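**Student:** Generate a structure from the sequence data that follows.
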Amino acid sequence: MHLSQLMAKNDDRRGSWTPPIEPPGSVIVTTANESASNKQPANRAAVAPQSQARSEPALTATREQLPQTSGSEAALRQAIQQWSQAWSGQNMAPYLGMYASDFEPPKGLSRTSWVKQRTQRITSKKSIRHDIQNLTVQINANLATVRFTQIYQDERLRASDRKTMHWVWRQGQWQITRESTD
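**Tutor:** I've put the predicted structure just below:
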């Protein structure tokens, strides 16, 4: 359920406001204007759209001013999409840039050997299609584990595998520290 759905559900309960239930690790940002607007007006339906329009810019500004000490699930999902798109687009700099400096390559490869191998495998293809399905995300502070079905296709191969990736929130971005394919 999205936050907007939870908030709408709470809006239906006239006279008793309760905060929406957020997943662990989520942060709800409010402003002084929002806490004052929690007092219910008599004709709430007529006032609500106006108060939302006024408070939204303040909420956005407040969110931008706060330093992010941990990455959000939305930021993680966006990073996963960027990783997949970089792979599909054979864009090696953004693709390799998603991997943390302490990334543990599989099969005991050194980082240098792994980069050389991945670059050769990816850039030698005429085209690549990479899709993600059934994505699940678990975040604990600045660490995350994601699992999904990976659909890979190039001019000679089509494969579907379960993939597990470990990410860390570091230097203001999500980075991959480990990955494995089942």
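
**Student:** Please count neighbours and contacts with C-alpha atoms only from this point.
**Tutor:** Noted.

**Student:** Tell me the secondary structure of residue 162, please.
**Tutor:** When classified by DSSP: H, G, I helix; E, B strand; the rest coil, residue 162 comes out as strand.

**Student:** what's the distance between it and residue 132?
**Tutor:** The gap separating residue 162 from residue 132 is 10 Å, by Cα to Cα, to the nearest Å.

**Student:** tell me, what's touching the two both at once?
**Tutor:** With contacts taken as Cα atoms under 8 Å, 6 or more residues apart in numbering, the residues that reach both residue 162 and residue 132 are 148, 149, 150.

**Student:** Let me see the contact set for the last one.
**Tutor:** This points to residue 150. 130, 131, 132, 133, 159, 160, 161, 162, 163.

**Student:** Name the member of those residues that has the highest neighbour count.
**Tutor:** Highest neighbour count within the contacts of residue 150, by other Cα atoms under 10 Å: residue 130, with 19 neighbours.

**Student:** Does it touch residue 86 like I think?
**Tutor:** No: under the criterion of Cα atoms under 8 Å, residue 130 makes no contact with residue 86, lying 9.4 Å away.

**Student:** how about the shared contacts of residue 162 and residue 132 in JSON lines, adding distance to residue 110?
**Tutor:** Shown next, in JSON lines, are the shared contacts of residue 162 and residue 132 (distance: Cα to Cα, whole Å):
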{"residue": "148", "distance to residue 110": "26"}
{"residue": "149", "distance to residue 110": "26"}
{"residue": "150", "distance to residue 110": "24"}
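
**Student:** Here is a second sequence; please produce its structure as well for comparison:
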Amino acid sequence: MIKKTKLTIPMGVIILSVWLACFYPGNSSAASLPGALIRIPGNGKAIIVEKKSQMLYVYSEKKGIDSPIFQAPCSTGKNPGFKTRVGDKRTPEGVYFLKDEFEDRYLTPVYGKKAFPSDYPNFLDLRLGKQGSGIWIHGTDKILKPMDSNGCIVLENKNIIALSNYIHLDATPLIIVEQIDYASKNTLMRTRKKIDRFLEKWTKALAAQSYHTYLSFYDPSYLPNISWWEAWLINRDKAGAQPPEGVEILLENTGIYAQGGVIVVLCDMSLARNDGNKIYLGKRQFFIRQETTAPLIIGDFFQAKDKAFNSGEPPLLAASRMLFQDQSTHKLVVETVQQWMAAWSSKNMDKYARFYTNDFVCNGMGKTAWVKRKKRLARKYDYILVTGKNFKAFPTKDGYTVSFIQHYKSSGFATTGIKQLKLVRQAGEWKIFRENWKGK
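**Tutor:** As a prediction, this is how the structure comes out:
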């Protein structure tokens, strides 16, 4: 018969076990991730500066945000608290983005080997009446001391150089906090999904719904500029009447960051047709107030427009005009490319040459050298046959780009690949300005 023995666990062990369970739960709900990092896009990075510890951290979602991939001591403003005015020697707190990069040859020694200006004051700072500017991350030629700057974030020179490898201008967030708040993975995922759903609904309202539905996504305290809506509606309806019907607003490479009770979003915004052709507009920034029922936008704008849209006209309008032009133009451009292939296949090289602009350049050759080479090949081969399929044409700022699968076959050579032609309008005709080829 086996005698049962009562197991007695010392009280100290019980207390230690409870303490460890509280601080190291060992499950996915543990509050061990920086709460500001709701999403870091793709291969992007995020910088967090903790003023209390005088430390700078770099995180990457690809590597997992449970631990930084780089960290270094830093120095912030001599005075504690939020920055509110010029000369208060305080470092602001919030979500910012780095706008430029300066090398040491452009800097006085006090800025060290590198410097990165931020976009302080951001939208929220201006709304709260905060003043000041010139908040940078930079190096120093002095010994680094805690809380010794006039408001900038200062690193030792070796660390500012190392940090520069993780910075992508107009994309890498600089998140400055007094103390890092931590959250569980589950909490961050819930917030991420909530914001994703909200932005998806916003894009659908902009692409296909009414003015009133679009405005319902905005906080009553913030009225966005909608002077462009009527013109956008006309272009949008024109697009809906063309096959394939419909338009789409694309938000990609989306970063989502928390600033107190506000969510800061930065993403790449594009306008697309349903056939896959799209035009990149620029980087869009959103400030979204979290509500118990639904989020609301309290500010949105283009942080950086694509260079094609620097004229001052809203990028959405300019792009919609380019993307949704009369389909007869689209058809004419494709027909021009097909006629060019027919001239090439028939070895009518004089007609072939007339499809090119006088300033055409490809592979280092101008039009004269290019046509001379093609004529030499036409004489060399008994026959040439050039065909294409899957034509895609989309407008650019100054013309059209046509891409397609090209199959070339002659009596001595055959190949298939992707051909891309850039066409411009000259003397009432579409002519080839640039040509690119990528073999399969």
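
**Student:** Quick TM-score on the pair, please.
**Tutor:** After superposition, the two chains reach a TM-score (TM-score structural alignment, normalised by the length of the first structure) of 0.61; 121 aligned residues with a Cα RMSD of 2.1 Å.

**Student:** circling back: among the contacts of residue 150 of the first structure, which recur in the second structure?
**Tutor:** Here is what carries over to the second structure from these, by both residues aligned by TM-score structural alignment, their matches' Cα atoms under 8 Å: 130, 131, 132, 133, 160, 161, 162, 163.

**Student:** Check the gap between the first one and residue 151 of the first structure for me.
**Tutor:** Using Cα to Cα, we find residue 130 of the first structure at a distance of 6 Å from residue 151 of the first structure.

**Student:** Can you tell me what residue 109 of the first structure aligns to in the second structure?
**Tutor:** Alignment note: residue 109 of the first structure maps to residue 365 in the second structure; criterion TM-score structural alignment.

**Student:** May I ask you to name the longest helix in the second structure?
**Tutor:** helix 185-208 (DSSP state H).

**Student:** Give me the three-state assignment for residue 425 of the second structure.
**Tutor:** When classified by three-state DSSP, residue 425 of the second structure comes out as strand.

**Student:** actually residue 415 of the second structure, not the one I wrote
**Tutor:** When the rule is three-state DSSP, residue 415 of the second structure gets the label strand.

**Student:** How about the contacts made by the equivalent of it over in the first structure?
**Tutor:** In the first structure, the residue matched to residue 415 of the second structure (TM-score structural alignment) is residue 159. Residues in contact with residue 159 of the first structure (Cα under 8 Å, 6+ apart) are 150, 151, 152, 153.

**Student:** For those, which ones persist in the second structure?
**Tutor:** Those retained in the second structure, by both residues aligned by TM-score structural alignment, their matches' Cα under 8 Å: 151, 152, 153.

**Student:** who touches the last one in this structure?
**Tutor:** The reference is to residue 153 of the first structure. 128, 129, 130, 159.

**Student:** wait, which of the residues you listed is closest to residue 115 of the first structure?
**Tutor:** Within these, distances to residue 115 of the first structure taken as Cα to Cα reach their minimum at residue 128, with 17.8 Å.

**Student:** Give the equivalent position in the second structure for that closest one.
**Tutor:** Match for residue 128 of the first structure (TM-score structural alignment): residue 384.

**Student:** Just say helix, strand or coil for the residue nearest to residue 278 of the second structure when sequence neighbours are not counted.
**Tutor:** Distance criterion Cα to Cα, 6 or more residues apart in numbering; nearest residue to residue 278 of the second structure, sequence neighbours excluded, is residue 272 at 4.0 Å. Three-state call for residue 272 of the second structure (three-state DSSP): strand.

**Student:** got a list of what residue 272 of the second structure touches?
**Tutor:** Contact analysis of residue 272 of the second structure by Cα under 8 Å, 6+ apart lists 247, 248, 249, 250, 278, 279, 323.

**Student:** change it to 10 Å
**Tutor:** Counting by Cα atoms under 10 Å, 6 or more residues apart in numbering, residue 272 of the second structure makes contact with 207, 246-250, 278-280, 319-320, 323-324.

**Student:** Kindly supply the PyMOL command isolating those of those residues that are buried.
**Tutor:** In PyMOL, a selection of the buried entries from the contacts of residue 272 of the second structure looks like this (16 or more other Cα atoms under 10 Å):
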select buried, resi 207+246+247+248+249+250+278+279+280+319+320+323+324
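
**Student:** Just the contacts of residue 272 of the second structure: which are in strands?
**Tutor:** Under the assignment DSSP state E, these contribute 247, 248, 249, 250, 278, 279, 280 to strands.

**Student:** Please identify the residue in the first structure that aligns with the fourth one.
**Tutor:** Yep, that's residue 250 of the second structure we're talking about. Per TM-score structural alignment, there is no equivalent position to residue 250 of the second structure in the first structure.

**Student:** residues contacting the residue lying closest to residue 250 of the second structure once chain neighbours are set aside?
**Tutor:** Nearest residue to residue 250 of the second structure, sequence neighbours excluded (Cα to Cα, 6+ apart): residue 270, at 5.1 Å. Applying Cα under 10 Å, 6+ apart, we find residue 270 of the second structure in contact with 248-252, 278-284, 315-316, 319.

**Student:** And for the match of residue 128 of the first structure, the neighbour number?
**Tutor:** Residue 384 of the second structure is flanked by 19 other residues according to other Cα under 10 Å.

**Student:** Is it in contact with residue 346, as I believe?
**Tutor:** Yes: with contacts counted by Cα atoms under 10 Å, residue 384 of the second structure reaches residue 346, the gap being 7.2 Å.

**Student:** Return the longest helix in the first structure, judged by number of residues.
**Tutor:** Max-length helix for the first structure by DSSP H is helix 44-65.

**Student:** Find me the equivalent region of that helix in the second structure.
**Tutor:** Using TM-score structural alignment, helix 44-65 of the first structure pairs with nothing in the second structure.

**Student:** From the contact counts, what lies against that helix?
**Tutor:** helix 3-11, helix 32-36 (3 or more Cα pairs under 10 Å, 6 or more residues apart in numbering; DSSP states H and E).

**Student:** does residue 317 of the second structure count as helix, strand or coil?
**Tutor:** The local conformation at residue 317 of the second structure, judged by three-state DSSP, is helix.

**Student:** So the nearest residue to it once chain neighbours are set aside versus residue 188 of the second structure, what's the distance?
**Tutor:** Excluding the flanking residues, the one nearest residue 317 of the second structure by Cα to Cα, 6+ apart is residue 232, at 5.9 Å. With the distance defined as Cα to Cα, residue 232 of the second structure ends up 35 Å from residue 188 of the second structure.

**Student:** again with residue 388 of the second structure
**Tutor:** Distance from residue 388 of the second structure to residue 188 of the second structure, by Cα to Cα: 48 Å.
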